[in-house]
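> structural data only, the sequence is not supplied:
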């Protein structure tokens, strides 16, 4: 039989005050969020890696998709290494109080934060070279092997950079919420202060570099599109280059790059802002720091679904649009007689580039028949005139 003071949930005790939830219920409620984030990040990145691995061979051999796969692997490793420590600390708050585990947790957050920004910047640089500097792109031999070597360089350099706190340059400490560890960004020690500033400056440079490169690529594509539409019909090289750049694969790459860059920068920027705020403004706001690291933790969950959902929906939409456009153009060319296009070239000049090409092809195929018909008529007329004479 239960005791009179025993309560379940929010049942009131004898004095009328509502009973407080037990510590076990509180822990189960709070730990549900990191478990959900861990499962979402791990499953999503595994699916993304599988989707990327079964892509066509020409896509897998490109530098861009090698970097995308490297970003997915980085997000997966970050989720699988950092999240279990966070979950264990929710179960036992003495886990991160261990100095070595706290340093390791701080290293993970530093490393995977700056590595994600570096890979995104490398993806933007690869697109910039491919579109704006194609000769340099070919001369450097930017491909799958080049991207793999660059990923190894990123990992090696960032491991060394993020190990500096363990080597004594800075000190990692448990944050006031007691759920995560990071470098002591409010210390007055010159070496530790210099490291936190250096980490923030590197992150800001990577963010700015990604934004500038994306803007440069978008501007180059818009300028090329404008020249294609407004330029004279003789500039076939510009039209051909634009058609190559506006293909489904190139459009897919740009869409993945822009959306992934926006997500990564939006998730990483709050933590970078808090680094400078804690260093220069001495703004002690643990709740803002906790919110910044939580926003950064959402990034590995969102990234893989960009590769999974965006690429499939984009290709399907582009295919449907191209089929509709091709059918309408074919109907337009079939309805217009070739003689009208020959004698009224203004109609051809004002129409779309692809419509011009298709109608021109239609005219060329019908020209021999017209020539034969004219010769036959001439011979008939000649025979008629001879007979009449």
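Noted; the coordinates are in hand. Just so it is clear, the model here is predicted, and its values are computed rather than measured.
> when you work out contacts or count neighbours from here on, use the C-alpha atoms and nothing else.
OK.
> just give the nearest non-adjacent residue to the residue nearest the centre of the chain, would you?
Closest to where the C-alpha atoms of the chain average out (CA atoms, centre = their mean) is residue 260, at 2.4 Å. Spatial nearest neighbour of residue 260, chain neighbours left out: residue 303 (6.4 Å); criterion: CA to CA, 6 or more residues apart in numbering.
> ok, back up a step: gap between the residue nearest to the centre of the chain and residue 308?
Applying CA to CA, to the nearest Å, the value for residue 260 to residue 308 is 12 Å.
> longest helix of the chain?
As assigned by DSSP state H, the longest helix anywhere in the chain is helix 190-230.
> show me what it is packed up against.
helix 99-132, helix 236-245, helix 248-276 (3 or more CA pairs under 8 Å, 6 or more residues apart in numbering; DSSP states H and E).
> and the angle from the longest one to helix 248-276?
With axes from the mean of the first three to the mean of the last three CA atoms, to 10 degrees as the criterion, the two stretches helix 99-132 and helix 248-276 enclose an angle of 140 degrees.
> what angle separates helix 99-132 from helix 190-230?
20 degrees.
> before we go on, here's another structure to hold up against the first:
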């Protein structure tokens, strides 16, 4: 039976033949733990968002909750639709062809990876833009940003991400099995599929553009918060509350930016590099190589880094609910309370030390006066 009849491409057969070499570097525990933590975190975030959405009457807060809930829902479905496939391949001894005899599963996996990856990045950009408008131009935001517009934006993001991921199904671009044979993604090597380079570059450029929009909008929001916080300086309760909320939001935005950069930058930049060099992870750990040359070492190192990069991007689906919602609700408030307690203790200690020192000085002065009176 030929490779075409079984649905496995030459690259897939190469990965299937090399499963033993790659098997020593991977473990089924990794995808299982990622799926469990991702499902738990995003499910908890969805529950909290649903409870808060029913209680909120403010239109601005409802729009933000819709974005948060949509991101958690997107990440949750991304985990549920891809992780079981990865776990099945691990259990099949890294033999993708054993569970994908028609080649359709690889296309399905590639569509899921592309759709949920782009949608997560687009949603992060939309939320950053929404926060920036709410802080820098609150009057325009109050008059124009309605819940219906938020829902239309969410629908547009999901549709655009899904339609773009279907381009290889329509014949533009290609999804191929990637090393170590446990997942499929956009092909970066030489391909006979028309428009493959265009499709791969467009994905990377869209991802980088989304990152830049998110970072720029978050910087604008932080700047706007700090300026408004300075204008509200005072000893009133409202000023202290605004200062606390500003501190929490700034910490949260910094966390969001760090997570996005760490999780997505390696994959997107490496994709551009591999597209330019026409290198694919399908060429990793080839059993046909009889001697290890410098070039093969560099290739293997790139492949290891590429696998790490895709795992970091997948890790973003787990971290999203924590940096956007759970971390703020659970940890940041406790951090601020603890910081205030430490600050208050330091002030009280300083006041106590100063009081004791003043008492000692008065006592010494009183003793000196007694001595002078006695000598006289």
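Sure thing, it's come through. Just so it is clear, the structure is predicted and the values come from calculations on it, not from any experiment.
> where does the TM-score land?
Once superposed, the chains reach a TM-score of 0.69 (TM-score structural alignment, normalised by the length of structure 2), with 294 aligned residues with a CA RMSD of 3.3 Å.
> could you identify which of the helices and strands packed on helix 190-230 of structure 1 is most buried?
Across those, averaging neighbours per residue (mean count of other CA atoms under 10 Å) puts helix 99-132 on top, at a mean of 21.
> how about it, which residues of structure 2 does it hit?
Counting by TM-score structural alignment, helix 99-132 of structure 1 pairs with residues 103-136 of structure 2.
> with structure 1 superposed, average distance for stretch 200-220 of structure 2?
Mean deviation of stretch 200-220 of structure 2 relative to structure 1 after superposition (mean CA distance after the TM-score superposition for structure 1): 0.8 Å.
> from the chain's centroid, how far away is that stretch?
Distance, stretch centre to chain centre, for stretch 200-220 of structure 2: 13 Å (CA atoms, centre = their mean, to the nearest Å).
> repeat that for stretch 90-98 of structure 1.
The answer for stretch 90-98 of structure 1 is 35 Å, by CA atoms, centre = their mean.
> now stretch 21-33 of structure 2
The mean C-alpha position of stretch 21-33 of structure 2 is separated from the chain mean by 22 Å, CA atoms, centre = their mean.
> do the same with stretch 295-302 of structure 1
Worked out by CA atoms, centre = their mean, stretch 295-302 of structure 1 lies 13 Å from the chain centre.
> so what angle separates the directions of the helix or strand harbouring residue 69 of structure 1 and helix 248-276?
Taking DSSP states H and E as the criterion, residue 69 of structure 1 maps to helix 63-91. Interaxial angle, helix 63-91 of structure 1 versus helix 248-276 (the same axes, to 10 degrees): 40 degrees.
> other SSEs contacting helix 63-91 of structure 1?
Using 3+ CA pairs under 8 Å, 6+ apart: helix 63-91 of structure 1 touches helix 23-53, helix 99-132, helix 144-162, helix 286-305.
> could you pull out the buried residues of the shortest one?
Using 16 or more other CA atoms under 10 Å as the test for burial, helix 144-162 of structure 1 gives 144, 147, 150-151, 154-155, 158-159, 161-162.
> repeat that for the first one.
Residues of helix 23-53 of structure 1 classed as buried: 31, 34, 37-42, 44-49, 52 (neighbour count, 16+ other CA under 10 Å).
> cool, and the last one?
If you call a residue buried by 16+ other CA under 10 Å, then helix 286-305 of structure 1 has these buried ones: 289-290, 292-293, 295-305.
> so that helix matches what in structure 2?
Counting by TM-score structural alignment, helix 286-305 of structure 1 corresponds to 303-322 in structure 2.
> save the buried residues of helix 144-162 of structure 1 as TSV, and put in distance to residue 339 of structure 1 too.
Converted to TSV, these look like this (distance: CA to CA, whole Å):
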residue	distance to residue 339 of structure 1
144	51
147	53
150	58
151	59
154	62
155	64
158	67
159	70
161	71
162	72
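> which of those lies closest to residue 347 of structure 1?
Set against residue 347 of structure 1, the nearest of the buried residues of helix 144-162 of structure 1 by CA to CA is residue 144 (45.9 Å).
> who's in contact with the closest one?
For residue 144 of structure 1, the contacting residues are 60-63, 66, by CA atoms under 8 Å, 6 or more residues apart in numbering.
> mind putting these in a markdown table, distance to residue 372 of structure 1 and neighbour count included?
Shown next, in a markdown table, are these (distance: CA to CA, whole Å; neighbours: other CA atoms under 10 Å):
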| residue | distance to residue 372 of structure 1 | neighbour count |
| --- | --- | --- |
| 60 | 51 | 17 |
| 61 | 50 | 15 |
| 62 | 50 | 16 |
| 63 | 53 | 23 |
| 66 | 56 | 23 |
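> aligned to the residue nearest to the centre of structure 1, what sits in structure 2?
Aligned counterpart of residue 260 of structure 1 in structure 2: residue 256 (TM-score structural alignment).
> wait, that match touches residue 321, no?
No. Applying CA atoms under 8 Å, one finds residue 256 of structure 2 not in contact with residue 321, separated by 10.3 Å.
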